[in-house]
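*Asks:* after the sequence you'll find the predicted model.
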Amino acid sequence: MNKPLTAKDFATDQEVRWCPGCGDYAILKCVQKTLADVQADPDQTVFVSGIGCSSRFPYYMNAYGFHTIHGRAPTFATGLKIANPDLDVWIVTGDGDGLSIGGNHLLHVLRRNVDVQVLLFNNEIYGLTKGQYSPTSRPGTRSPSTPSGSIDSPVSPGAFALGAGARFIARGVDTDTKNLSPVLSAAREFKGAAFVEIFQNCIVYNKDVFEDFVNKKQAKETQLHVQHGQPLLFASGTKGLKLNTSTLTLEIVDVGDNHTPVSEILVHDETNRGIAQMLLTLPKEGFPMPLGVIYRAPTTSFDDAFWSHHPTQGKRTGKVADALRKGSVWKKD
């Protein structure tokens, strides 16, 4: 009987090179632990990245990996999954790589529902190219490219994914491995494109930008960990989100004796696109940050649909090496 795999079995002998204190270290450890927990097969696992700090990820995973072109990781991953549907394909990208130059490629892998996991590390800044503002940077962000403060309206990765047609959308925090690991497991189990936004601290160029909700001393008040079929409660159950039926918006209410009963708190339904839309677009000021699986509505994946209409039904009819040695594919009858 083979010995069970551990997190160390998914680590390579390469020196991990990110800035000391970077949130990427915690995410790497969490992914390695998660793959060990589910006993993934390294020989059937592939990590594909584009360009950016997060894109060094494949070097540190004991699996197959492709460090590809800026913003094009979804394209490579789609080809891999179609060519070999049995592979477990992960895309690692950042807010710049995935939502700027790669925005169109990310959109299409989500709308097609290709069976891959997309991990988008969001630190609201360009780290690799020395701190320019990114598509997710908040208004007022001071950077080498916006010394007077950004005036751009930022992209919400989750709302973008929902608008693109993603069927699985989740959020996590880099250092909160206790809650991030189950999210990664759920993403891996999902048959289709699973989009996970991970809030990641860039300690050099955008330090503590998420401190308003990741600070452990305030986390109970500032984080809302959603669970399917459970009321949207936070602050140790003393507060919750109630649907205002007049405005069709969510509002914070006190819960308990002499306050709003739990029965009036909105129950999370991860299959409900409307609830997902409200949670993903909550104002940052005054509301807790929704974390966990926010939307999960399975449907046929792109690769399953592709092979179901293909004459070979996904079965191999030849070898790539033979095709390459056959000569020109263009032959006149």
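*Replies:* Noted; the coordinates are in hand.
*Asks:* only C-alpha atoms from now on, for both contacts and neighbour counts.
*Replies:* Fine.
*Asks:* buried residues in stretch 60-74, which are they?
*Replies:* Buried residues in stretch 60-74, counted by 16 or more other C-alpha atoms under 10 Å: 60-63, 65-68, 70-74.
*Asks:* swap that for stretch 243-260, please
*Replies:* Under 16+ other C-alpha under 10 Å, the buried positions of stretch 243-260 are 243, 250, 252-255, 260.
*Asks:* what are the ranges of the helices in the stretch 101-250 of the chain?
*Replies:* In the stretch 101-250 of the chain, the segments counted as helices under DSSP state H, counting those that start in this stretch are 103-112, 157-164, 177-189, 211-214, 219-222.
*Asks:* presented hereafter is structure B, for comparison with structure A:
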Amino acid sequence: MNEMTTITTAKDWASDQEVRWCPGCGDYAVLKAVQRTMPDLGVAREKTVFVSGIGCSSRFPYYMSSYGFHTIHGRAPAFATGIKLANPELDVWIITGDGDALSIGGNHTMHILRRNLDCQILLFNNEIYGLTKGQYSPTSRVGTRSPSTPFGSVDRPVTPCMFALGSGARFVARGIDVHKNLPDVLKAAHAHRGASFVEIYQNCVVYNDDVFAGFTNREVAADKQLWLKAGEKMLFANGTKGLALDVERLALKVVEADDPAVIVHDPRNKGIAAMLIAMPESFPMALGVIYESPAPTFDSAVAEQNAKVSEGKKPDLQALVSKGQSWMVGKEPREL
């Protein structure tokens, strides 16, 4: 990461490319949130890289005035790993979607999380394949009607944050595309050293409009959104309700705010984090930083190992090329 603070504005991070998403797409809000957040991070554009795969969200690097790679389907984590290992000073962001990251790219997402590469992973979840015209995705709900499931999906959907937690992620968070708190979630992800996984609920106005209305609509937001803050009680419904642990059932329960059993959020508690991620629809949606427990990063371990094995040695490319089985090709062809 960059040690020197660089002064920029949101406009400095906006490229000269025409932003081309469907009118009303949640991607616009996420793009603006990131562009507004980058100046607060004090990072340099020339040391920042956005890497994407394939999908609507994957156009993102074109719209950031920094370095970027628009790669192949599901393989953004592989490219990001190579970029970070080649130049550990770079600040690497992965932009992906629920289809890109959890179907063809599921194994790549799993491995970058368990390896704990120092990067930020923003997963735009609209529960549909938007770019390829609305087929159901790994996160689509049971009953979702789409061109590929005309009678309704019978698949049980993936829960992205649970997938991340099970893959060994050390930072798991959630945000909403148009919510004012999204920049704070992005800042927390950037401050974490290691793989930061952020699921962003993003509305697809064309193929899956208002799928998250049950907790994003203004009328229900207070009762259906629980914004977590480390060291603070888990309160919602304008501070009138809270979450407590039902010891007998080993599950969460909703209680009155003045109940002494209301849980104080500790992001290091993996067990409670799993419960927060898996809460039923009748409960509020857990948002913000759900789990954070730092651990050594993959890139730092590789750098340390390389330094150790090369100690006292001089670089010799010719010796490396000639090592093992090698031969010289003559100018004149040999008879067979």
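*Replies:* That came in fine, so what should we check first? This one's a predicted model, so the numbers in the text were calculated from it and none came from an experiment.
*Asks:* so can I have CSV of the helices of the stretch 101-250 of the first structure showing distance to Arg142 of the first structure and mean neighbour count?
*Replies:* What follows is the helices of the stretch 101-250 of the first structure, written out as CSV (distance: least, C-alpha to C-alpha, whole Å; neighbours: other C-alpha atoms under 10 Å):
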stretch, distance to Arg142 of the first structure, mean neighbour count
helix 103-112, 23, 20
helix 157-164, 21, 20
helix 177-189, 30, 19
helix 211-214, 17, 17
helix 219-222, 25, 18
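*Asks:* closest to Thr317 of the first structure out of these?
*Replies:* Evaluated with C-alpha to C-alpha, the helices of the stretch 101-250 of the first structure place helix 103-112 nearest to Thr317 of the first structure, the distance being 25.8 Å.
*Asks:* taking the buried residues of stretch 60-74 of the first structure one by one, which sit in strands?
*Replies:* Of the buried residues of stretch 60-74 of the first structure, the ones assigned to strands by DSSP state E are 65-67.
*Asks:* how about the contacts made by the residue nearest the centre of the first structure?
*Replies:* In the first structure, the centroid-proximal residue (C-alpha atoms, centre = their mean) is Val196; its distance is 1.9 Å. Residues near Val196 of the first structure by C-alpha atoms under 8 Å, 6 or more residues apart in numbering: 117-120, 169-172, 183-184, 187.
*Asks:* most neighbours, which of those residues?
*Replies:* Counting neighbours by other C-alpha atoms under 10 Å, Val118 leads these with 30 neighbours.
*Asks:* for the counterpart of it in the second structure, give its distance to Ala307 of the second structure.
*Replies:* Under the alignment (TM-score structural alignment), Val118 of the first structure pairs with Ile121 in the second structure. Distance of Ile121 of the second structure to Ala307 of the second structure, given as C-alpha to C-alpha, to the nearest Å: 28 Å.
*Asks:* what residues does stretch 280-290 of the second structure touch?
*Replies:* Contacts for stretch 280-290 of the second structure (C-alpha under 8 Å, 6+ apart): 171-175, 181, 185, 188, 215, 223-229, 236, 254, 267, 273, 276-277, 279.
*Asks:* try stretch 21-29 of the second structure
*Replies:* 56-57, 177-178, 202-206.
*Asks:* that one maps to which residues in the first structure?
*Replies:* Going by TM-score structural alignment: stretch 21-29 of the second structure matches residues 18-26.
*Asks:* same check, this time on stretch 95-108 of the second structure
*Replies:* Residue span in the first structure matched to stretch 95-108 of the second structure, by TM-score structural alignment: 92-105.
*Asks:* residues of that stretch that come out buried?
*Replies:* 92-100, 102-103, 105.
*Asks:* now do the end-to-end distance for that stretch.
*Replies:* So stretch 92-105 of the first structure: terminal residues 13 Å apart, C-alpha to C-alpha.
*Asks:* stretch 85-97 of the first structure now?
*Replies:* Distance between the two ends of stretch 85-97 of the first structure: 25 Å, counting by C-alpha to C-alpha.
*Asks:* what do you get for stretch 194-207 of the first structure?
*Replies:* Stretch 194-207 of the first structure has an end-to-end distance of 28 Å (criterion: C-alpha to C-alpha).
*Asks:* how about stretch 74-91 of the first structure?
*Replies:* 7 Å.
*Asks:* other residues contacting that stretch?
*Replies:* Residues from elsewhere that reach stretch 74-91 of the first structure, judged by C-alpha under 8 Å, 6+ apart: 44-49, 68, 73, 105-106, 109, 114-119, 303, 306, 314.
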